[in-house]
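A.B. asks: Sequence first, then the predicted structure, then my questions.
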Amino acid sequence: MDSHGPVELKELKLGDHVAFLYKNEAEHRAVIEPFIRDGLEKGQKVVYVAETHDSKAILDSLRRNEFDITSYLDSGQLVVEGPGEIYVRDGVFDPHRTIELVKEEVERAVAEGYTGLRATGEMSWVLREPPGCERLIEYEARLCEFCEDAQCLALCQYDQRHFGSDLLLDVLQTHRAVILGTELCHNFYYFPLAALTGHSPPAARYDIWIANLLRFNRLLKGGSEDQVQLPRSEETKTIAKIAGGMANDLSTLLLAIVGHAEILLSKAPLEDPWRFDVQGILKASREATTLVNQLLAFGRKQMPRAAAMNLNAVVTNIQSRLVSTVSKGIEVVTVLEPTLELIRADFHQMEEVVMNLAGNACDSMPEQGKLTIATENVTLTEKHCETMPDARPGNFVRLLVGDTGVGMEEETRKRIFDPFFTTKEGAKGLGLSAVYGIVKQHDGWVDARSELGQGSVFSVYIPVLSAESEFEMRVVSPSDRLPGKGECILVVEDEHAARGWITHLLRGSGYETVEASSADEALEIFSAEKKRIKLVLTDVALPGRGGVQLIRELLSINPDLRVVLSSGYAEERFAWQDVLKKEIPFIEKPYTRVELLRKIKETLSTLQESKGQS
């Protein structure tokens, strides 16, 4: 909620927790009377907790404004109580007990057929300093948290003539919205309960204040609250976490499906009729892998395999594929900067970004139109950044994907990056979410501009690779150069199908294998076979102690042991390295047979190098 002139109480809704700070009786009447009236007209039960004000005078004022207050009092929709009935029962204030009483009032209101509870209380009872009053701010913080998920709107009244500024500062920190006099304001100084009571409150407060400062600064420079808010709300973050977990499990299953299908295909003669069926399995599995990667990208759990690259190469690589898939009535135009700067990025993820944006653009032009894909070098100043919430000054490569389609209304534009949101029948709603996640992982941002009937323009900004940046050039070896020499590998994987494919592949490639389905079983095997086992390949998500703890214990037994960790959560590998105090070879699921054999070969080669040096 932004600041207003005369207070617009109709903007308040169930779930809000508002501090009302007033300086005189005129301001009090200007807010409280319409607050009560609006709640009654919306079918809410209204509870007024009076302390210093004469409740009869407030009700009489409502009657003078030709409002039939008597019928609401008689029906019980409007209730006026004293502080002793809510805040200070038995002469003692207890935050937990008071929250429970509010909860009971909400449940009672809903049971009686009202749409919710609208409660307002005069907080002047605190000035009498009853036992427990020192816990007022704890109560306000917990009430804010309670209201967020309840059918309750709470307005807490504070007379600035009687409360000190030190207490009012704390009050500000515990309310999402504030009415100052007669102005309703979004509260940039609000802190969630966890930030006030967590492990490191100063650090949490600092982070929130810095974020709010940036938002407020952009609002002052002409932005809107809608522009400033990120599309990843708390609800969206929860969905991202669930999606990432699902994707990790699916990655393990796809590992086995793709792996076995590849083996079957490599052994089937060209004339074998079964080849068509196996190829169908592979095609479907790879499409499923793409979907998994979108889930991981949205949840930002997919680690980019970054290297120095020219974004023009991505556009050129997919251009023929794109032209063959779009409708005949759509003209595809590319405008590529010939001296485009290098960026550090994952080539395949950048392909996914372009394809998703282009596909989204084509969907908005069902019959005909023009799709434009362009690249350019841009230097952004502070002034340029004023109209883009995530922007920062510096040198960037800009990818532009524009269309002449139907465009988007404002409500749709606000939600385009939300997971599973789509306006297209049969679509999954993950394409633009994946774009958002991928670009964020590359330290960039997406700027979307659109008007209904005027088409859309999506601009992706990726930082230019600086001259002093280091990047790795990797030489790819064909699979026929990756056979083992009889080395014994311990495979630790709790998913039976994936473990079976891995051991089958390794044995067929010249390695010996032993297998375990848990960390405990792996430790038992290693204790008996530690002289023979040269490398351990383990999943991170194992039942019990987990793969990271397993590696730690194995390295304490044999510091020279070679290990490879595997997971669908590539982004978390740096945390694992911090735990293990060393860099551990890692392979991301789902991987191909060649990728696994290459990783095994590379890791074992470091063992030979260390022996040669000793």
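C.D. replies: Alright, I've got the coordinates.
A.B. asks: okay, CA-based contacts and neighbour counts for the rest of this
C.D. replies: Noted.
A.B. asks: Work out for me the element the residue nearest in space to the middle of the chain sits within.
C.D. replies: When C-alpha atoms, centre = their mean is applied to the chain, the residue found nearest the centroid is Lys237 (3.3 Å). Assigned by DSSP states H and E, Lys237 belongs to helix 234-267.
A.B. asks: Pasting the second one now:
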Amino acid sequence: MGTPLAVLLVEDRAEEAALVLAELRRAGFRVTSERVMTPDLLKNALASKAWDIALTDYTMPNFSGLEAIAIIRAASFDLPIIMISSSAGEDVAVEAMKAGASDFFSKGNLVRIGHAVRRALAEAVERRARKKAEEDLRKTAEQFRQAQKMEAIGRLAGGVAHDFNNLLQLILGCSNLLLDRLPPEDPSRADIEEIRLAGERASSLTRQLLAFSRKQIAAPVVLDLNDAVRNCEKMLRRLIGEDIHLSLSLAEGLRAIEADPALLDQVLMNLAVNARDAMPEGGSLEIRTANARLGESEGGHLGLEPGEYVSLAVADTGCGMTNDVKSHLFEPFFTTKGPGKGTGLGLSTVHGIVKQARSAIEVESAVGKGSMFRIFFPAIDRTAVAPVATPAKPASRGGGETILVVEDEDQVRTLIRRMLQKRGYRVLEAPNGLEALRLARRETAPIDLVLSDTVMPEMGGIELARELATVRPGVSVMLVSGYSQVEIGAAHFIQKPFSAEDLARKVREIIDGSKKP
């Protein structure tokens, strides 16, 4: 025996309702039912439980069958409705069907009710399946449009950050060279220091743009997400303030993930700041972790393959957001805050970091009911290893080694030359890859390192490295770019903007490494 058929009867006469139910039972249905006679009783019944089918009379003292259909349709799009009437005229039937009835027949023909109910139920199942398929198609199309939009914005953001990093290289590099020359008591130092600090802040913004466009440097390691959250807890509490209660719900037996710990910290901080700003009067912030298995449907909606994942959820009790705001949430510079109260890069940075980690993020939110951001990281079978931080050692000076600097921006090339000469290196210069090749062929002395920009007119750094393998076999090449090492695919790499100390350390490591047998 199956589940009883839940029948909602809109009928003022008890004996008529009894006849209908008896005929349904004769047709083989097990029935549970409720009879209503007024609009209010009908609304209450619709709100109280889920019904399989509604049967309504056409004419009743308190309200009409057409009014009943309107009330039912307002509450349920796909609940089958059959109108049963003693007035079986064609005009009445047409009127009922236009109003939303699935079928119509006369009370004098109740023997049809079993067949009519089965057909109405089958049509309802078909309607629901069609509606779900249409909704799934709409969501997939919307996600595809959103992905295309984010990809286009990401390319633009990455290009802007790359170009801006060339300017920042000059601002920061020249500021540091000036500071190195001036005595501690020089009054100009304060102004130059302000310029340097402004450059550092601008550099932080470009890093966020690169993170959004998935072109930031990442150093992923196998880690325990629970440990990462615990390590960040104290900092998060300082960020959100005392009027927001932070709670952690960390699952036991959590599988390992592969992520950059520093970028993961940035994700947690940005989500916490976003939650804090959504709760100006205080509230609650909960961070949850869990193992998750995504099937084809769930994974498909997120752009992920089916399989095992680890989820990180950050939920707040803040003001929530509209669907329109949600659709723009991860776009760079989009913000609902007032002027001067945010860059609009926090969530776009989160999006970029998550995508770069081959993961996905989803958002659930409603106005007045808070928001929840949930990230799915691919689970891996390896054991998490806590990274050990090693302090950077000061770079050794050069010993007259020759470095070929290849950079199409004259000012940047001059700055790099000055940085290297100050550290004791002999520097050759070329404005592009072709000139660098000619110089490499002409130069009789050994070249210990080629330091080349990646994107240049005539010949870029990657093609230059391939050509140098023939012209100068064994020469080391370090590429420079405003993009990331992953984007460039180089063994030796430094990202703009870099300090003289960072450059000297990297150069020394490569040259010393090439001398080892």
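C.D. replies: Nice, I can see it. Model, not experiment: these values are computed from the prediction.
A.B. asks: about what we covered before: on average, how far is the helix holding Lys237 of the first structure from the matching bit in the second structure?
C.D. replies: Following the fit onto the second structure, the mean deviation recorded for helix 234-267 of the first structure is 2.6 Å by mean C-alpha distance after the TM-score superposition for the first structure.
A.B. asks: Run through who's touching the next helix or strand after that helix.
C.D. replies: Later in the chain than helix 234-267 of the first structure, the nearest helix or strand by DSSP H and E is helix 274-298. The contact list for helix 274-298 of the first structure, computed with C-alpha atoms under 8 Å, 6 or more residues apart in numbering, reads 240, 243-244, 247-248, 250-251, 254, 257-258, 261-262, 264-265, 268-269, 302, 419, 430-431, 433-438, 569, 590.
A.B. asks: Can you select the buried ones from these in PyMOL?
C.D. replies: Buried members of the contacts of helix 274-298 of the first structure, defined by 16 or more other C-alpha atoms under 10 Å, are picked up in PyMOL with:
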select buried, resi 240+243+244+247+248+250+251+254+257+258+261+262+265+302+419+430+431+433+434+435+436+437+438+569+590
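A.B. asks: Quick one: neighbours of Lys384 of the second structure, just the number.
C.D. replies: Heads up, residue 384 of the second structure is Ala, not Lys. 17 (other C-alpha atoms under 10 Å).
A.B. asks: what sits against Pro393 of the first structure?
C.D. replies: Pro393 of the first structure makes contacts with Thr379, Leu380, Thr381, Glu382, His384, Cys385, as judged by C-alpha under 8 Å, 6+ apart.
A.B. asks: what about Lys355 of the second structure, which helix or strand?
C.D. replies: helix 346-356.
A.B. asks: and that helix, what other elements does it pack with?
C.D. replies: Judged by 3 or more C-alpha pairs under 8 Å, 6 or more residues apart in numbering; DSSP states H and E, helix 346-356 of the second structure is in contact with helix 188-212, helix 261-277, strand 360-365.
A.B. asks: For Glu458 of the second structure, find the nearest of those.
C.D. replies: Between Glu458 of the second structure and these, the shortest gap by C-alpha to C-alpha is with helix 188-212, which sits at 25.6 Å.
A.B. asks: If we go by neighbour counts, what in the closest one is buried?
C.D. replies: Judged by neighbour count (16+ other C-alpha under 10 Å), helix 188-212 of the second structure contains these buried residues: 189, 192-193, 195-196, 199-200, 202-203, 205-212.
A.B. asks: related to what we said a few turns ago, what's the helix holding Lys355 of the second structure aligned against in the first structure?
C.D. replies: Mapped onto the first structure using TM-score structural alignment, helix 346-356 of the second structure covers residues 431-441.
A.B. asks: hang on, the earlier thing: reformat the helices and strands packed on helix 346-356 of the second structure as a markdown table; add distance to Arg130 of the second structure.
C.D. replies: Below are those laid out as a markdown table (distance: least, C-alpha to C-alpha, whole Å):
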| stretch | distance to Arg130 of the second structure |
| --- | --- |
| helix 188-212 | 37 |
| helix 261-277 | 37 |
| strand 360-365 | 25 |
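A.B. asks: of those, which approaches Val20 of the second structure most closely?
C.D. replies: Here strand 360-365 is closest among those (C-alpha to C-alpha), at 44.8 Å.
A.B. asks: which secondary structure elements does that closest one contact?
C.D. replies: On a contact count with 3+ C-alpha pairs under 8 Å, 6+ apart, strand 360-365 of the second structure meets helix 296-302, helix 346-356, strand 371-378.
A.B. asks: Just tell me the aligned range of the very next helix or strand once past the last one in the first structure.
C.D. replies: Toward the C-terminus, strand 371-378 of the second structure is succeeded by strand 402-406 as the next helix or strand (DSSP H and E). Strand 402-406 of the second structure lines up with residues 488-492 of the first structure when matched by TM-score structural alignment.
A.B. asks: what's the average distance of the matching stretch to the second structure?
C.D. replies: Stretch 488-492 of the first structure, aligned to the second structure and superposed, deviates on average by 0.8 Å (mean C-alpha distance after the TM-score superposition for the first structure).
A.B. asks: now what about that stretch, what contacts it?
C.D. replies: If you take C-alpha under 8 Å, 6+ apart as the criterion, stretch 488-492 of the first structure is touched by 499, 502-503, 511-519, 522, 526, 532-539.
A.B. asks: ok, now with 7 Å
C.D. replies: Contact with stretch 488-492 of the first structure is made by 511-518, 522, 532-539, as judged by C-alpha atoms under 7 Å, 6 or more residues apart in numbering.
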